[in-house]
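Trainee: Quick one: sequence plus predicted model below, questions after.
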Amino acid sequence: MTSSDSGSIDQLVQGAVDTHMHTAPGAFPRHDTDFSAARTAKEHGMRAIVTKNHHFETASRAQNVRDEVGFTVLGGITLNEWVGGLNHHAVDGVANFDADIVWMPSITAANHLENAAVQMFETEEQEKAGISVLDEDGELTIETLAVLDSIAEHGLVVGLSHLSPEEAIALVDEATSRGVEEFLVQHPHAEFLDYSHDQMRTITDLGATLEFHYICTSEMMGNAATVDDFVAAVDAVGPENAVMATDGGATANPPAMEQFESFIGDMLDAGVPEADVETMVKDNPKRIFDLD
């Protein structure tokens, strides 16, 4: 049965995981600190949240919150220029803080700097080539391969972040052969990514999971997607190959928890069965991050 009444939403939030949100402190205004985001999620009965920062690692911060709040917050590192870009030493270092995920470059990715229409980050105001995982011949760089080996060694999840679909597909294809097991494709509907359904099927066939972000329905992201777009993508790859997350935190949008509840309600209203939503907000995230 499909229903978006508050009881159904509350039931689906219980035990769910928001695999992508941004918290303070950070370089950009955020609704929640690490601690307030964790407390809110805990009050709603969620299983975990995953926090990301464009500039520095969040794994040590997550560790502090787990100890203080008694709630599972997961973190990692984004390989932007501030941590040395595609730097395997940064991956090895953050593993010492029980990191869970390594995101490829985001706002300093070459694809982002070339294709993102919204100029909202200080890096985009500078003349920079940006970071690519591919060399001039279209092959993965030596630095990228070293990063993948470190990720495999430490058993971390890979977030494809703002890499182009072509870069992401090449990276997942190689990384699986090097022992990396889990991948998340962040906001494939973002205008600077804009995965086709064929590309979505290609990368999920290689072993990645699509991470749909509710933020893509907002003006902040140029209204890049509608709920119908998410439904069509689920139909294209199957709910077993997708997760629903918010990419929440920015003060220009509602708080992440409000977005998470809205996302669930909107998907139910669009006719997605409750069992499929549960797969995307509970089962798949727990599998990816090895949560019971």
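Mentor: Cool, got the structure. Residues are numbered from 1 along each chain as shown.
Trainee: only C-alpha atoms for contact and neighbour calcs from this point on.
Mentor: OK.
Trainee: Spit out the contact partners of Gln186.
Mentor: Residues counted as contacts of Gln186 (Cα atoms under 8 Å, 6 or more residues apart in numbering) are 159-162, 210-213.
Trainee: ignore the last one, Val13
Mentor: Per Cα under 8 Å, 6+ apart, neighbours of Val13: 44-46, 261, 281.
Trainee: Now do it against Asp5, distance only.
Mentor: Val13 sits 13 Å away from Asp5, going by Cα to Cα, to the nearest Å.
Trainee: Ser106: how many residues sit nearby?
Mentor: 25 (other Cα atoms under 10 Å).
Trainee: The one 10 residues further on too?
Mentor: Taking other Cα under 10 Å as the criterion, the count of residues near Ala116 is 18.
Trainee: now the helices for the stretch 1-150 of the chain?
Mentor: 6-13, 34-43, 59-69, 88-95, 110-115, 142-154 (DSSP state H, counting those that start in this stretch).
Trainee: cool, the stretch 151-292 of the chain as well?
Mentor: According to DSSP H, counting those that start in this stretch, the helices that the stretch 151-292 of the chain contains are 165-177, 197-205, 227-237, 256-269, 274-278, 284-288.
Trainee: Just send the ones you listed back as TSV, with distance to Thr217 and mean neighbour count too.
Mentor: What follows is the helices of the stretch 151-292 of the chain, written out as TSV (distance: least, Cα to Cα, whole Å; neighbours: other Cα atoms under 10 Å):
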stretch	distance to Thr217	mean neighbour count
helix 165-177	20	19
helix 197-205	18	18
helix 227-237	8	17
helix 256-269	10	21
helix 274-278	18	19
helix 284-288	21	19
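Trainee: In CSV: those, plus distance to Ile101.
Mentor: CSV is the format used below for these (distance: least, Cα to Cα, whole Å):
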stretch, distance to Ile101
helix 165-177, 14
helix 197-205, 18
helix 227-237, 23
helix 256-269, 20
helix 274-278, 22
helix 284-288, 10
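Trainee: Can you check which of these gets nearest to Asp92?
Mentor: helix 165-177 (16.6 Å; Cα to Cα).
Trainee: residues in contact with that closest one?
Mentor: Against helix 165-177 from outside (Cα under 8 Å, 6+ apart): 132-134, 140, 148, 160, 183, 193, 195, 199, 202-203, 206-208.
Trainee: this is the other structure I want to compare:
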Amino acid sequence: MSFSFSRADTDLLQGVIDMHLHTMPCLFDRPLDDLEAAEQARAAGYRGLVLKSIYVPNADRVELVRRVVPGIELFGSIVLNHSVGGLNPEAVRTAIGFGARVMWLPTVHAQHHFDHFGMPTYPWLGQRAGALPQVPVAGIRLVDESGGLKPEVTEILALAKAADLVTGTGHVALDEVYAVAREARRIGYERLVQTHVGWHATDWPIEDLKALADLGLRFEFCINPTMPNRQQQSPRKLTDTIKALGVERCFVATDLGQHDNAHPIEGMRMWLRILALHGFSAGEIDHLARRHPATLLGLDPAPVALALAAQ
């Protein structure tokens, strides 16, 4: 697939990093695979992508994609759902060994996700392998009955700090986010991110978001919730929340890769245009889409900004 954007939109996309993109292979059908995502993003001028697989660590396959699609920074990740053993420090160690740069706490297997949506089903897997019986699994909680973090979560956060992983809060409940944030603050871990602020299952009150900011959290804002067939979240609410929390603590991504949503590159283009229309300066957009993601991923944020300034 090729895109034909105006010169202004082409310039706008140069050097961006999308830290939340869903691709094939996956148990859910996706509109593009790892290779297609990397090739198309490189052609559009992106600096980098974080590829997300809900069910398996993917840093090993991302390493192969790097060799096929040079010229773009590609990062693998791990999501702590039941398919990797849930809150499994050994899975985290393995992902780190393969070069993963981002970890998400439980998403579709979090108890909070079950409370909102029920247990996920896998229509594409059924298509491929025939109808498989749905086996119920327990929702994952990060805290015990007293509200304290489970020991394995403490260990996982220590691993993330030691390896400079970025950790997204996934789909866990607000009390769990607070518990993780307090532990991250205690150990001096500064790469903890609230996943897709404003998404309907993680649409925390602004007072709580500000309290989490005081504990050191960063905040990811995705275009996905605003899509017409999804939550239809107000872009104005998201941009107002960025301003309330402070641009310096926030970054933007897409969380796209679904057949009923915009293509991820078009979604990013829309997001950057929305930011500009809602009063964000070129420097603020540079921070949200380029500098902050680069810093989180351990990249030098300066070269891209300098190159853009020279245009």
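Mentor: Received, thanks. All figures in this text were calculated on a predicted structure; none of them were measured in a lab.
Trainee: re the thing from before, now for the contacts of helix 165-177 of the first structure, which pair is the farthest apart?
Mentor: Within the contacts of helix 165-177 of the first structure, Leu148 and Tyr195 form the most distant pair, 22.9 Å apart (Cα to Cα).
Trainee: more neighbours, the two?
Mentor: Neighbour count, other Cα under 10 Å: between Leu148 of the first structure and Tyr195, Leu148 has more, with 26 against 19.
Trainee: Spatially, what comes nearest to the equivalent of Val234 of the first structure over in the second structure if we skip its sequence neighbours?
Mentor: In the second structure, Val234 of the first structure lines up with Ile242, judged by TM-score structural alignment. Leaving aside its chain neighbours, Ile242 of the second structure sits nearest to Cys250 (6.6 Å; criterion: Cα to Cα, 6 or more residues apart in numbering).
Trainee: ok, that neighbour touching Phe221?
Mentor: Yes: using Cα atoms under 8 Å, Cys250 of the second structure is in contact with Phe221, at 7.3 Å.
Trainee: rewinding a little: in the second structure, which of the contacts of Gln186 of the first structure remain in contact?
Mentor: Checking the contacts of Gln186 of the first structure against the second structure (both residues aligned by TM-score structural alignment, their matches' Cα atoms under 8 Å), the contacts still present are 159-162, 210-212.
Trainee: Return the member of these nearest to Thr108 of the first structure.
Mentor: His162 (8.6 Å).
Trainee: who's in contact with the residue nearest to the closest one when sequence neighbours are not counted?
Mentor: Excluding the flanking residues, the one nearest His162 of the first structure by Cα to Cα, 6+ apart is Ser106, at 4.6 Å. By Cα under 8 Å, 6+ apart, the residues touching Ser106 of the first structure are 54, 78-80, 112, 161-163.
Trainee: In ChimeraX, select just the buried ones from those.
Mentor: Here is the ChimeraX command that selects only those of the contacts of Ser106 of the first structure that count as buried (16 or more other Cα atoms under 10 Å):
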select :54,78,79,80,112,161,162,163
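Trainee: Strands of the stretch 1-150 of the second structure, residue ranges please.
Mentor: Assigned by DSSP state E, counting those that start in this stretch, the stretch 1-150 of the second structure shows strands spanning 17-22, 48-52, 73-75, 77-79, 102-104.
Trainee: Could you check how far the match of Val234 of the first structure is from Gly198 of the second structure?
Mentor: 11 Å.
Trainee: still on that earlier bit, the match of Val234 of the first structure reaches Glu248, doesn't it?
Mentor: No: Ile242 of the second structure is beyond contact range of Glu248, at 9.1 Å (criterion: Cα under 8 Å).
Trainee: thinking again about what came up before, deepest of the strands of the stretch 1-150 of the second structure, which one?
Mentor: For the strands of the stretch 1-150 of the second structure, the largest average neighbour count (mean count of other Cα atoms under 10 Å) is found in strand 77-79, namely a mean of 29.
Trainee: Looking at the kept ones among the contacts of Gln186 of the first structure, which one is closest to Glu127 of the first structure?
Mentor: Once Cα to Cα is applied, the member of these that ends up nearest Glu127 of the first structure is His162, at 18.2 Å.
Trainee: mind checking what Leu215 of the second structure lines up with in the first structure?
Mentor: Mapped onto the first structure by TM-score structural alignment, Leu215 of the second structure lines up with Leu206.
Trainee: Same question for Arg273 of the second structure.
Mentor: In the first structure, Arg273 of the second structure lands on Gly265 (TM-score structural alignment).
Trainee: Pretty sure that match sits against Gln11.
Mentor: No: contact criterion Cα under 8 Å: Gly265 of the first structure and Gln11 do not qualify, at 11.4 Å.
Trainee: Tell me how far the match of Arg273 of the second structure lies from Val272 of the first structure.
Mentor: Going from Gly265 of the first structure to Val272 of the first structure by Cα to Cα gives 10 Å.
Trainee: One more: Met257 of the first structure?
Mentor: Remark: distance between Met257 of the first structure and Val272 of the first structure (Cα to Cα) = 20 Å.
Trainee: and which of the contacts of helix 165-177 of the first structure is nearest Asp67 of the first structure?
Mentor: Distances from Asp67 of the first structure to the contacts of helix 165-177 of the first structure, taken by Cα to Cα, are shortest for Phe183, at 27.1 Å.
Trainee: who touches the closest one in this structure?
Mentor: Here Phe183 of the first structure is in contact with 157-160, 172, 207-209, 288 (Cα under 8 Å, 6+ apart).
Trainee: and it, what pairs with it in the second structure?
Mentor: Using TM-score structural alignment, Phe183 of the first structure pairs with Leu192 in the second structure.
Trainee: ok, now His197 of the first structure?
Mentor: In the second structure, the residue equivalent to His197 of the first structure is Ile206, according to TM-score structural alignment.
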